[in-house]
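>>> Dropping the sequence and predicted coords here.
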Amino acid sequence: MRVLETVSPSGRLLAVAAVAAWGLGAVLGWDELVLLGATAVVLLAFASLLTLGHGSVRVAVGITKRRLQPDDSTRCAVEVEHQGRRSLFAPEVELPIGKDRVEVFDRGREIEIAGLRRGVIAVGPATTVRGDPLGLLRRTVPMTEVVEVFVHPLTVPLEPLGTGLLRDLEGCTTNDVSMSDLAFHALREYAPGDDRRHIHWRSTAKLAQDGRFLVRQYLDSRRAHIVVVVDGESFPDGDVFETALSAGASVVKRAVADEIDTTVVAAGHVSRRGGAQHALDVFARAELGGPVLAEAATRAVAAAPDATLVVLITGAKHGYAELRVAAAAFPPEVRKVVLRVDPSAHTKRAASTAFTVLTLRQLNDLPALLSGGTLQ
């Protein structure tokens, strides 16, 4: 099967013609057809000789920058070393860049990759190509691995998110009552089973009567953990989807800078508590047409069961009932913010008992929309 893969369509056509001409010439007694078939066989044999051998070529590919912004450029350095004596029919080297662009050369060179849009650009694998001048046979051997270049979405600078996420030595306080933590909440009467180490003796001596004791109660503390979810099916076109990804990437970039644990679910791709670059890589991989918002929210719950804040980014397609279903996937104690990207609406905020709804018209409105502790 691998041998057949080296034969080009023109080579297969020539092989069929050779067999047909030779056979027909032998049957009819036409020496011209036999000679024609023999000539085709000689050509195929000569082409086979040119494709044989492993070749002593070393290829190395290096990328200057693997993570870029849209319209940025990077340079790809390709080193080609022909070990030993270089023959006339030394193999060429092909380097695929993206889906369509292929560079062909027989010695080292430097390639500029420019004009990129958000996404993942696959560079490589670099392959050596052996073949004949007529293109009858073509044998390729991969020499390097595929190198991915990530083009992240555009982002806008945001105010620090840590202002409203009150953090103590262990994390941020919640509304959950605990019997042992750092954030003091209140005093209550002692109940069987309470730890006697939490009895507040001074208050007991002043306020308690009839031998009753007062114990301390605390608010449970937990480390802040933001989850950003971008669904991939509620946007009318690619431009609105790009705005949604840019908004999510801006929030993630700010959260990572504030040293807040961050999980990203973008159109089905998941990143769990990675650094800023790895989290933004998820946005680069996202494509329009991913899972619906409710399914994306379910994946986010599985990826981050200890979330304290979730930002659901969606389009104008979903109504309040659908947004409520997606938000209900998270526990009640998790704060929920829904960011609806709608170029035809005005940027605004609307709070409800279940979650806060933000409407974003364009990316430049995001800093003002999130200012003043909106994500608190």
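Okay, I see it.
>>> When you work out contacts or count neighbours from here on, use the C-alpha atoms and nothing else.
Fine.
>>> and the residue nearest the centre of the chain, what helix or strand is that in?
Closest to where the C-alpha atoms of the chain average out (Cα atoms, centre = their mean) is residue 282, at 2.2 Å. Here residue 282, judged by DSSP states H and E, is contained in helix 276-285.
>>> what do you get for residue 255?
Using DSSP H and E, the element containing residue 255 is helix 238-257.
>>> For stretch 293-303, report the contacting residues that lie outside it.
Identification of contacts with stretch 293-303 by Cα atoms under 8 Å, 6 or more residues apart in numbering yields 227, 229-234, 263-265, 267-268, 270, 272, 307, 312, 314, 322, 325-327, 329-330.
>>> rerun at 6 Å
Residues outside stretch 293-303 that contact it (Cα atoms under 6 Å, 6 or more residues apart in numbering): 231, 326.
>>> returning to that earlier point: what about the helix holding residue 282, distance to the chain center?
Centroid displacement of helix 276-285 relative to its chain, using Cα atoms, centre = their mean, to the nearest Å, is 5 Å.
>>> Give the next helix or strand downstream of the helix holding residue 255.
Counting by DSSP H and E, what follows helix 238-257 is strand 261-266.
>>> Next one for the comparison:
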Amino acid sequence: MITRTGIAVLITSGLLLVASALLASPALALPAAAGFLALGAGRAGVARRVRLGATVRVRTRSVVRGQNVGLTIGIEREGRLPLFAELHLISQNPDRPAESHVLPRPAAGSITLTAELSVHRRGVFRAGPLIVRQQDPLGLFRKDTRVADGRTVQVNPALVSVAVRAASRTATATGTGRRATPTLAGDFFALREYTPGDDPRHIHWLSSVRTGQLLIRRSSEPALPSLHVLLDLDASAYDGEESFEHAVDLTASLLVGALRAGAAGHLWQREAGARLRRVEHTGVPQVLTALSRVRPRTDPDGGSGDVATATRAEAGRACVLSKDSCFTVVTGAARPAPPALPRHLLGPGSRVVVIRLSPHGAGRYPAGPPAGRASVHQAADAVHAAALWATAAQRASRGGRP
């Protein structure tokens, strides 16, 4: 492929040749001939065939935002590479132009190279293809030969530690929600007879010896309520791209923490037009996949969309699941007020916590809930937001204001 420099040399040489013929000036023909000779030499320099076999492998198929993608590149050579040939690895972050990385020139035989590429955005990161780039010294011609296909890596939100159990209510306080996974650290509550399949670690040996039958300790574990997290996708709600990324990180951390603790976690998205949509999933991998691809959207109608709406079917399903639940709204602080939830979306006993992400401010706003009890907090990043959420959820679980 001829480069821009080569096109310029070709046009200039052609004009000089025409001027030489029109003006009958042999002096103009000499640089024209030199230009054509350089073009011919450059074309011949990149015509050599490349004999190179290579493979590109990724060490893991998914990483979190901000981490590096580890690559292992295997190369098998026959003969020598052309003199002016370089090995390039092409990579592309989501929604960003492709980048070229020059790798060390391989020696003869089979070798293995390792590389670390940084990823900064969620989505599908592409590592590869691997190409051999031939270019003459003057940069007139360039030839790219693909020697290995690329690989894709899913870039997930960065998870932060969240005290999901702060939203728990004791088992004696309510009969709803899901009981957390039993642990030996739970407060001693009662004894019952051993049944096949029980964990032997929970056997109370002193009582078993005294009564002559195996007895199991039953711990008073808190009941985890259903956790609903609404992520605001309206671009006008955020101060910038980084605030939205922290909002996605917090949403993923809350849902993953709830699911891993054995609670029911439900993902909602507030899209353009203030419409709420519930994202169906079957577990942690599906939640991470869905959140790795979300992007902020602009309302085509130009409305502020302060009052969120939901379809009748979605609202009906949510109301059943939201009884005695914790509803968290994750949004930005660019709008004067956070989005309001419709009253029919929440069930009796529901608690609402609103987290607004802004890199320039932190604190608490006066509560003004449209339905249920709510508190509004502003955080600088996902870590700060997780701490504020745990405090608000814990106060609400004890019967106080969120």
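Here it is on my side, so go on. Computed from a prediction, not measured in an experiment: that's the story for all the values here.
>>> re the thing from before, and the helix holding residue 282 of the first structure with strand 261-266, angle?
Relative orientation of helix 276-285 of the first structure versus strand 261-266 (axes from the mean of the first three to the mean of the last three Cα atoms, to 10 degrees): 10 degrees.
>>> Once aligned, what mean separation remains between helix 276-285 of the first structure and the second structure?
Mean deviation of helix 276-285 of the first structure relative to the second structure after superposition (mean Cα distance after the TM-score superposition for the first structure): 3.7 Å.
>>> Show me what that helix is packed against.
The contact analysis (3 or more Cα pairs under 6 Å, 6 or more residues apart in numbering; DSSP states H and E) places helix 276-285 of the first structure against no helix or strand.
>>> in it, what counts as buried?
276, 278-285 (16 or more other Cα atoms under 10 Å).
>>> before we move on, back to that, check contacts around the residue nearest to the centre of the first structure.
residue 269.
>>> again with residue 386 of the second structure
Residue 386 of the second structure makes contacts with residue 162, as judged by Cα under 6 Å, 6+ apart.
>>> Apply 7 Å and report the result again.
Residue 386 of the second structure is in contact with 162, 250, counting by Cα atoms under 7 Å, 6 or more residues apart in numbering.
>>> and the next helix or strand after the helix holding residue 282 of the first structure, how far from the second structure on average?
Note on helix 276-285 of the first structure: by DSSP H and E, the next helix or strand toward the C-terminus is helix 293-303. With mean Cα distance after the TM-score superposition for the first structure, helix 293-303 of the first structure departs from the second structure by a mean of 8.2 Å once superposed.
>>> Helix 293-303 of the first structure versus strand 261-266: what angle between them?
150 degrees.
>>> List the buried residues for helix 293-303 of the first structure?
For helix 293-303 of the first structure, the neighbour count (16+ other Cα under 10 Å) marks 293-294, 296-297, 299-301, 303 as buried.
>>> buried stuff in whichever helix or strand comes after that helix?
Next helix or strand after helix 293-303 of the first structure toward the C-terminus (DSSP H and E): strand 309-315. Neighbour counts over strand 309-315 of the first structure (16+ other Cα under 10 Å) mark 309-315 as buried.
>>> Downstream of strand 309-315 of the first structure, the next helix or strand is which one?
From strand 309-315 of the first structure, the next helix or strand downstream (DSSP H and E) is helix 320-327.
>>> residue contacts, residue 258 of the first structure?
160-162.
>>> Make JSON lines out of the residues you listed and add secondary structure, neighbour count and distance to residue 219 of the first structure.
Shown next, in JSON lines, are the contacts of residue 258 of the first structure (DSSP: H, G, I helix; E, B strand; the rest coil; neighbours: other Cα atoms under 10 Å; distance: Cα to Cα, whole Å):
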{"residue": "160", "secondary structure": "coil", "neighbour count": "14", "distance to residue 219 of the first structure": "24"}
{"residue": "161", "secondary structure": "coil", "neighbour count": "22", "distance to residue 219 of the first structure": "21"}
{"residue": "162", "secondary structure": "coil", "neighbour count": "19", "distance to residue 219 of the first structure": "19"}
